[in-house]
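1. Okay, predicted coordinates and the sequence, questions at the end:
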Amino acid sequence: MIVGDYDGNVKEKSNVRVKHMASTTTEGDALNTLMEEVKTEYTLVLRNVTELDSNAQIERLVREIESLNVNAVGGAIRNSDNIWRLGCHQRVFRNYTLVYEEGYDESMHDCVFCDHVDGPFLIKTKILKTIKFDSILTPMGLYEDFFMRLNTEVAICPDALFDMDFPRRSELTKDWEKFGRKRNLYKLKFSFGLTIHFGCNYAYPCERIKGFIRSPCCIQELADLIYGFMDMCEKVKGSCQLNCGTVLGTVKMYNAIPWEEDADLNFRCHDFTKLKNASSKLSSSGIRVGVEHLSNCTPTAIPAQLGARSKHWHADIWSRYTMESYEVRSKHRNFTRIPFNGRLVHGMRNPVLFTRISYSDIFMHQQHFREVGFGRVKQFSKCPKVNGHDCIDNYYEDGNIQFRDPVA
């Protein structure tokens, strides 16, 4: 047994080697230091163990790591209140959201297969020394990251029982921050009710790369750009509408499409000066509006154009001589309001009929034409990264429920 000791209280014995740690040594660093001392084919990694006795069934774990042909195998756990837990979790990582569901969906030899285990585990020493623990991470996320990088099924044989304190999972976002940023997480969820929202106050990814979807923070920025201009338009009693792919995404997903390229809006050309002057107020929210094309407000003139920009996005805002929303207002009829990213925006009276004029099979999905060209493409592009959480081919070409939080 090799023990990491922070307090200097553990004494060497014939079968116990002690590695003394400085108080600043992280748990990951400590584990990596200890594993370098291991000479056996397998290593038993013990965390939070209060008592180790014959119930651990270590010989059985050795047999099963070989017969099940897995890289690691653990046991069930019991805490100091004598509460028993299986400690087996299934994991799914998709669209910047990481979900853990406690339970199993496959078993063999009276053992269950897991993506993540809460308790002690026996692992092939060669694998352990290759994977290692991330010395930068805090205890919140240290083992989650380890099993993600192990990236293979782990077995739990629950007739092996370890007495230990159940792993503590903090409810504070700051405690998970290093893990969240390492994985570019937007959200972390556990089936027992804990959800960690990481927010968007960091340098989130927003590059356009074929075969990938945008991060939720990137889509949030686009939604804020669209809503910011629409809200300003409404406050000055202008007449504005969503247009093209923007209204398409709204009726399909109540949001911008996750692989969107830009935003498209319309306004009644008689409101050009009013909107241009009012747009200066949007600079406080990080939205810059400029004139991209001037034109006379006549039925035959080339449309005038405004352009709105945020940090990563651009919106084309085109003038129209006539606007359905203006006609609706002039007749004192109610606007249609469409849910959009948790808010409501004014749109045309029948948004789906409006959309069908420009698009066919509107509730089917298609990548942007800048990635795949024009014409109906029947399937998403193959992702250049294997099993990437942000790969567009994680999704099928119909339905919007799949873009909500994944289920393990």
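-> Received, thanks. Residues are numbered from 1 along each chain as shown.
2. going forward, measure contacts and count neighbours with C-alpha atoms only.
-> OK.
3. got the contact list for the most centrally placed residue in the chain?
-> By Cα atoms, centre = their mean, the chain has its centre lying nearest to residue 96, at 1.6 Å. The contact partners of residue 96, by Cα atoms under 8 Å, 6 or more residues apart in numbering, come to 184-187, 215-216, 389-390.
4. Among those, which one lies nearest to residue 110?
-> Set against residue 110, the nearest of the contacts of residue 96 by Cα to Cα is residue 389 (31.5 Å).
5. so the closest one, which of the three states?
-> Classification of residue 389 using DSSP: H, G, I helix; E, B strand; the rest coil returns coil.
6. Please enumerate the strands of the stretch 51-200 of the chain.
-> Taking DSSP state E, counting those that start in this stretch, the strands of the stretch 51-200 of the chain run over residues 72-78, 84-85, 88-94, 97-102, 107-108, 111-114, 116-117, 121-124, 154-164, 187-190, 195-197.
7. Export the ones you listed as a markdown table, with columns for distance to residue 19 and mean neighbour count.
-> What follows is these, written out as a markdown table (distance: least, Cα to Cα, whole Å; neighbours: other Cα atoms under 10 Å):
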| stretch | distance to residue 19 | mean neighbour count |
| --- | --- | --- |
| strand 72-78 | 24 | 27 |
| strand 84-85 | 31 | 16 |
| strand 88-94 | 30 | 21 |
| strand 97-102 | 34 | 22 |
| strand 107-108 | 38 | 12 |
| strand 111-114 | 31 | 23 |
| strand 116-117 | 26 | 26 |
| strand 121-124 | 20 | 22 |
| strand 154-164 | 21 | 24 |
| strand 187-190 | 34 | 18 |
| strand 195-197 | 35 | 18 |
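8. Same list, these, but as CSV with distance to residue 229 please.
-> Shown next, in CSV, are the strands of the stretch 51-200 of the chain (distance: least, Cα to Cα, whole Å):
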stretch, distance to residue 229
strand 72-78, 54
strand 84-85, 52
strand 88-94, 31
strand 97-102, 29
strand 107-108, 54
strand 111-114, 48
strand 116-117, 45
strand 121-124, 55
strand 154-164, 50
strand 187-190, 28
strand 195-197, 27
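9. measure the residue nearest to the centre of the chain to residue 199 for me?
-> 11 Å (Cα to Cα, to the nearest Å).
10. Show me whatever sits in contact with both of those two.
-> By Cα under 8 Å, 6+ apart, the residues touching both residue 96 and residue 199 are 186-187.
11. from memory residue 117 sits against residue 91, does it?
-> No. In this structure, residue 117 is not within contact of residue 91 by Cα atoms under 8 Å, at 10.6 Å.
12. this is the other structure I want to compare:
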Amino acid sequence: MTTKMTSRKILAPQRTGPCLCLRKNFKRIIISSVVFVTMVTLIILSSTDRIPKLTWQTTSASDRSCLSVTQRRMLAESIMEVQRNIAFLAGTNSTVDSKWAMQLESIASQLDLRLRSRQHQSALLPDMEPKNKQGNGLSHVCHEVYFGRKYDKPFNQHGMEIQKCDYAPPLSDVITVILPAQRWSNQRIKKVLTKLCNLYRVPVIVLAHSSTTFTTSLPNVQVALIESDTGDGKALNSIISTVGTPFTMIGHSLVTFSNQSSIERLVRVIDDLPHVQVATGAFRDEEGHWSHGCLQQKMLNYRAKFKYGYYYSKYECMYCDMSLGPFVTTTDLLRRVKFRENLTGTILYVDWFTRVRNAGVLGMACPDVMFFVKTTTDLTKQDWGTYAKAWELQTITDHHGVTFQYQCGEVGLTCESPFDIIGSFLLPPCCLEIVTKEIEFLVDFLEENNMEYELRDGTVLGATKFGSYLPWDFDVDIFINCKDKDKLLREGEKYVRTKNCTLEIKKSYYFVVHCKYFFYEFMCHNEISNRFLPKEYQSHPTSIYYSGRWIKVIANPGLFSRNNIGFNDLRHAQHWRHLVKNKNAEDRGAYKNPGSWKPCSRPGFHACLDQYPGDGNLPFVEL
């Protein structure tokens, strides 16, 4: 069976198995479930009543009832992503992320093409009457009409045309333009102002260095002098408090202004799509390099990664997590999510977009709007370092694929008191590196001295789940054969001192190596577990690939973990010392509710344990 796919699809999944043909009733049940989940989410979290609309790829008209295996898997993953986000927030007073509603509606539109026909378009057709009322009040700008693809052949510089109307206020009452020009030359300031004011009669505020000699007699232009020791963020926050219009444009990095930089278009996008509060355009630098400027961001486990591109679109604009060019936003949002006062330059805006996205607000980049900027932004390791410190990140991969690494001390992280850290957070990578090297250091000693040993308890649980140290543990459990105890105590004490560690004898069979941050518990037994292996394998103890090398563990680590932890041992929970003991939990094993986390002490922080699913190891390593 073959299926005709339309040329406009964003994705073109290949057939990897039989086509699943869904009956109409079953499809409608799925759609009803998606809508129900959306409504329940909004009711439970009760933060907003604005539900975004978006379309995604659908099957062609000739194949409406069939979904390929690839498409089904994509839909399932999208639903599960929303489900995971809802699951750990359900029952709390939290922010509804606009992206969830957008994803759910896009899933519904894939299952029923009729939903697509109900979506509003970005412009009217010539025979359509405008609707000047929006869900959030009057339109702030006049509507556009699309006159067709032949309207301005062959260059198509026109087609979507703004119409005159009597319902929109003057643009001067709608938007204020702020130009952060502290490091601009007088000539550049003059050029941008002249071009801008020739096109738009709107209030403009120029942030200029206090030593500037620039003056202007242009109407509606205010020059605010900024001292050299005042950060860009602090200067912007101060001046935004004086803005009297509902929208603000931050015109950073501009070198000129033209009629291709349509302010009305960006205001209209925010007007028409209530879940969108930031709109930007493409940008072109002085070398002629063009970029749509739409970036996606993911921040997890002390790492951040930026990708150039988009997953969703509407109104011929891309949904973005951030952009590196000039942008329009609501003045209210700028006052609610302030710029970080100690940051300066482009990284200031990267940081602001990150906090806007964390607040559940969406932005869009409309590539038909083109700004002219000084240079295409390439941030250095030093630039990213200020961002890494602000967000406590050890690794940043930028949108060019370049990765920057930072040490714990450079970004304000510490490995002091691992036990306190794991109450809410994953251990930072630098701490995992320390404990891994110390495990290797001790294992080297044991193996060089032909001592029988094996990892046990929580350490073998980490080895089973992750092939590494469990990132919410704080000690290490090692069992040895008691016949090697005297040698370990005699030779081991001198050995561990070379790493500034100490060896303490707790009991005749129990001793502890204390290092700077972590400690290592040794228990001796008259036998170790290799006796449970078939006789022919007892001389070859079981090893597991652990952080890049083979290390000996209990004979059957999976069986040990299942019997030691009990039900659902592969699911996750905080270290047992951070949980209240419960008789029911003890009867069932080690944990009452495996697969769930305690609420984080810093809600929303990227290293919070409750940011992760309670099951699976890949979410902790993928980004």
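-> Received the coordinates, thanks. Just so it is clear, the structure is predicted and the values come from calculations on it, not from any experiment.
13. Once they're superposed, tell me the TM-score.
-> TM-score for the superposed pair, counting by TM-score structural alignment, normalised by the length of the first structure: 0.85. Supporting figures: 394 aligned residues with a Cα RMSD of 3.0 Å.
14. hmm, back to that, let's see the PyMOL selection covering just the buried ones among the contacts of residue 96 of the first structure.
-> PyMOL command restricting the contacts of residue 96 of the first structure to the buried ones, with burial defined by 16 or more other Cα atoms under 10 Å:
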select buried, resi 184+185+186+187+215+216+389+390
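15. ok, of the contacts of residue 96 of the first structure, which one's closest to residue 108 of the first structure?
-> residue 389 (28.5 Å).
16. could you pull out the helices for the stretch 151-300 of the second structure?
-> Taking DSSP state H, counting those that start in this stretch as the test, the helices found in the stretch 151-300 of the second structure are 186-199, 232-240, 263-272.
17. which of the ones you listed is buried the deepest?
-> Sort these by mean neighbour count, taking mean count of other Cα atoms under 10 Å, and helix 263-272 sits at the top with a mean of 22.
18. Counting by contacts, list what that helix packs against.
-> strand 276-284, strand 327-330 (3 or more Cα pairs under 8 Å, 6 or more residues apart in numbering; DSSP states H and E).
19. quick one, which of the ones you listed is nearest to residue 454 of the second structure?
-> Closest approach to residue 454 of the second structure among these (Cα to Cα): strand 276-284, 55.4 Å.
20. show me the contacts for residue 261 of the first structure.
-> Residue 261 of the first structure touches 208, 368, counting by Cα under 8 Å, 6+ apart.
21. How much space separates it from residue 368 of the first structure?
-> With Cα to Cα as the criterion, residue 261 of the first structure and residue 368 of the first structure are 7 Å apart.
22. follow-up on the earlier one: format the helices of the stretch 151-300 of the second structure as CSV; extra columns: distance to residue 104 of the second structure.
-> Below are those laid out as CSV (distance: least, Cα to Cα, whole Å):
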stretch, distance to residue 104 of the second structure
helix 186-199, 40
helix 232-240, 35
helix 263-272, 20
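23. Tell me which of those sits nearest to residue 515 of the second structure.
-> Across these, residue 515 of the second structure has its closest neighbour in helix 232-240 (42.3 Å, Cα to Cα).
24. so what secondary structure elements neighbour the closest one?
-> With contacts defined as 3+ Cα pairs under 8 Å, 6+ apart, helix 232-240 of the second structure has these neighbours: helix 331-336.
25. The helix it packs on against the first structure, how far on average?
-> In the superposition with the first structure, the average deviation recorded for helix 331-336 of the second structure is 2.5 Å (mean Cα distance after the TM-score superposition for the first structure).
26. buried residues in that helix?
-> So, applying 16+ other Cα under 10 Å, buried residues of helix 331-336 of the second structure: 331, 333-334.
27. From the chain's centroid, how far away is that helix?
-> Counting by Cα atoms, centre = their mean, to the nearest Å, helix 331-336 of the second structure is centred 22 Å from the centre of its parent chain.
28. Show me what it is packed up against.
-> Using 3+ Cα pairs under 8 Å, 6+ apart: helix 331-336 of the second structure touches helix 232-240.
29. if we can go back for a sec, counterpart of the residue nearest to the centre of the first structure over in the second structure?
-> By TM-score structural alignment, residue 96 of the first structure lines up with residue 302 in the second structure.
30. Check residue 64 of the first structure too.
-> Aligned by TM-score structural alignment, residue 64 of the first structure pairs with residue 269 of the second structure.
31. Can you check which part of the second structure the lengthiest helix in the first structure sits on?
-> Determined from DSSP state H, the single longest helix within the first structure is helix 216-235. Counting by TM-score structural alignment, helix 216-235 of the first structure falls onto residues 429-448 of the second structure.
32. what about that stretch, how far off from the first structure?
-> Looks like 2.7 Å for stretch 429-448 of the second structure (mean Cα distance after the TM-score superposition for the first structure).
33. after the longest helix anywhere in the second structure, next one along is what?
-> Ordering each helix of the second structure by length in residues (DSSP H) puts helix 24-45 first. Counting by DSSP states H and E, the next helix or strand C-terminal to helix 24-45 of the second structure is strand 66-67.
34. before we move on, back to that, show me the two of the contacts of residue 96 of the first structure that sit farthest apart.
-> Spatially, the most separated pair among those is 187 and 390, at 13.5 Å (Cα to Cα).
35. Can you lay out the contacts of residue 96 of the first structure as CSV showing distance to residue 291 of the first structure?
-> Formatted as CSV, the contacts of residue 96 of the first structure follow (distance: Cα to Cα, whole Å):
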residue, distance to residue 291 of the first structure
184, 36
185, 37
186, 35
187, 38
215, 29
216, 29
389, 39
390, 35
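36. out of the contacts of residue 96 of the first structure, which one sits closest to residue 103 of the first structure?
-> residue 187 (20.5 Å).
37. separation between the counterpart of the closest one in the second structure and residue 176 of the second structure?
-> Under the alignment (TM-score structural alignment), residue 187 of the first structure pairs with residue 395 in the second structure. Noted for residue 395 of the second structure: a distance of 37 Å to residue 176 of the second structure, by Cα to Cα.
38. And for residue 45 of the second structure?
-> 34 Å.
39. More neighbours: which of these two?
-> Neighbour totals were compared for residue 45 of the second structure and residue 176, and residue 176 leads with 25 against 18 (other Cα atoms under 10 Å).
40. residue contacts, the more buried one?
-> 202-205, 243-245, 247-249.
41. Quick one: those residues as JSON lines, columns for neighbour count too.
-> Compiled in JSON lines, those are given as follows (neighbours: other Cα atoms under 10 Å):
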{"residue": "202", "neighbour count": "20"}
{"residue": "203", "neighbour count": "22"}
{"residue": "204", "neighbour count": "25"}
{"residue": "205", "neighbour count": "22"}
{"residue": "243", "neighbour count": "18"}
{"residue": "244", "neighbour count": "14"}
{"residue": "245", "neighbour count": "18"}
{"residue": "247", "neighbour count": "24"}
{"residue": "248", "neighbour count": "26"}
{"residue": "249", "neighbour count": "23"}
